[in-house]
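> Okay, sequence plus prediction incoming.
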Amino acid sequence: MNLMAKNKFHDGPGPSQRQLRVGELIRRTLAEVLARGDVHDPDLNRLSITVGEVRTSPDLRVATAFVLPLGGQGQEGVLKLLARNKGELRRIIGKKLGLKFSPELRFQLDETFDRLEEARRMLEQDDVRRDLEK
């Protein structure tokens, strides 16, 4: 395999192993910090927040956390609280993980559960069930 083909293989559309590993470390740490209430914001500490996934940029400078409040209530409020505390969360994560550069944190709603529920509803429809049984 020539060098050009090898580089194309590694620059594929998906995240690198390093991005996946760092993203998962950040996800676990962020979930732990939020669950224990390590942030100095009583409004944020009052909430139960699920951190479903963290995706990092190729240079690991930006980490996007996909979050959802327990029960799905108050989603916009949760995003505002997390944004308000992202500096402190960034410092805590950087300190706990010992990363050379602590990534900028961004927060988005995790819509995975909504998509799963929609797929489940579609599969329960009579016409879809009939097609699947054939």
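Structure's in. What do you need?
> going forward, measure contacts and count neighbours with C-alpha atoms only.
OK.
> top helix in the chain by residue count?
helix 17-36 (DSSP state H).
> So which bits of the helix or strand where Ala83 lies are buried?
According to DSSP states H and E, Ala83 maps onto helix 75-84. Buried positions in helix 75-84, judged by neighbour count with 16 or more other Cα atoms under 10 Å: Gln75, Val78, Leu79, Leu82.
> Spatially, which residue comes closest to the second one, not counting chain neighbours?
Meaning Val78. Distances taken as Cα to Cα, 6 or more residues apart in numbering put Pro69 closest to Val78, at 6.9 Å, once the chain neighbours are dropped.
> and here's the other structure:
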Amino acid sequence: MARHHTTSAHGPSQRQLRVGELIRRKLSEVLLRAEVHDPDLNRIPITVGEVRCSPDLRHATAFIMPLGGGQRQEALTLLRRHSRELRHLVSQDLTLKYAPDLRFELDETFDRMDETRRLLNEDTVRRDIVGDDGADEEADD
């Protein structure tokens, strides 16, 4: 008998990744073409960084960031307000049994990258990375 494993311990399945990427592309197209009938939403350029799907593909969380990083809360509020319309527009070209419920969260990866870059540039960290002679310690290996 085959053992049934849940994918939560192993990460997302190939199907979840594939469907998430399809939803990301379609959602980006919908937002780019301003297909939602809301001038407030259409005036904010929004980047869709990633879409994560639940294992049953009924829920999809889109991680978004307004271009330039401003108006984050406004963009998030507007997307959440129009989630049903966006769900309908996104699911038109998808060949899924169910149209996934769209949820929206802010994409924090850019903030984390900036924080990591800031930490790596601190004097105490740079001292550990760079050896006494000014060369990287990894070069000695």
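Cool, got the structure. Treat the numbers as computed from the prediction; the structure is a model and nothing was measured.
> where along structure 1 do the helices fall?
Counting by DSSP H, the helices of structure 1 are 3-10, 17-36, 42-45, 75-84, 86-97, 112-124, 126-133.
> Give me the buried positions along the longest helix of structure 1.
Per 16+ other Cα under 10 Å, helix 17-36 of structure 1 contains these buried residues: 19-20, 22-31, 33-35.
> quick revisit: okay, and the helix holding Ala83 of structure 1 goes to which residues in structure 2?
Helix 75-84 of structure 1 corresponds to residues 72-81 in structure 2, going by TM-score structural alignment.
> What's the average distance for the matching stretch when superposed on structure 1?
In the superposition against structure 1, stretch 72-81 of structure 2 averages 0.7 Å from its aligned positions (mean Cα distance after the TM-score superposition for structure 1).
> So which residue is dead centre in structure 2?
Among the residues of structure 2, the one closest to the centroid is Glu50, at 2.7 Å (Cα atoms, centre = their mean).
> Against Ala60 of structure 2, how distant is that residue?
Distance from Glu50 of structure 2 to Ala60 of structure 2, counting by Cα to Cα, to the nearest Å: 10 Å.
> any common contacting residues for these two?
Residues within reach of Glu50 of structure 2 and of Ala60 at once, by Cα atoms under 8 Å, 6 or more residues apart in numbering, are Gly20.
> start and end residues in structure 1 for stretch 21-41 of structure 2, please.
Counting by TM-score structural alignment, stretch 21-41 of structure 2 sits on residues 24-44 of structure 1.
> Run the chain-centre distance for the matching stretch.
How far stretch 24-44 of structure 1 lies from its chain's middle: 13 Å, per Cα atoms, centre = their mean, to the nearest Å.
> if we look at that stretch, which residues are touching it?
Stretch 24-44 of structure 1 has contacts (Cα under 8 Å, 6+ apart) with 45-46, 48-54, 65, 78, 81-82, 85, 88-89, 93, 96-97.
> tell me, how many neighbours does the equivalent of Asp123 of structure 2 over in structure 1 end up with?
When structure 1 is aligned by TM-score structural alignment, Asp123 of structure 2 is paired with Asp126. Asp126 of structure 1: 10 surrounding residues under other Cα atoms under 10 Å.
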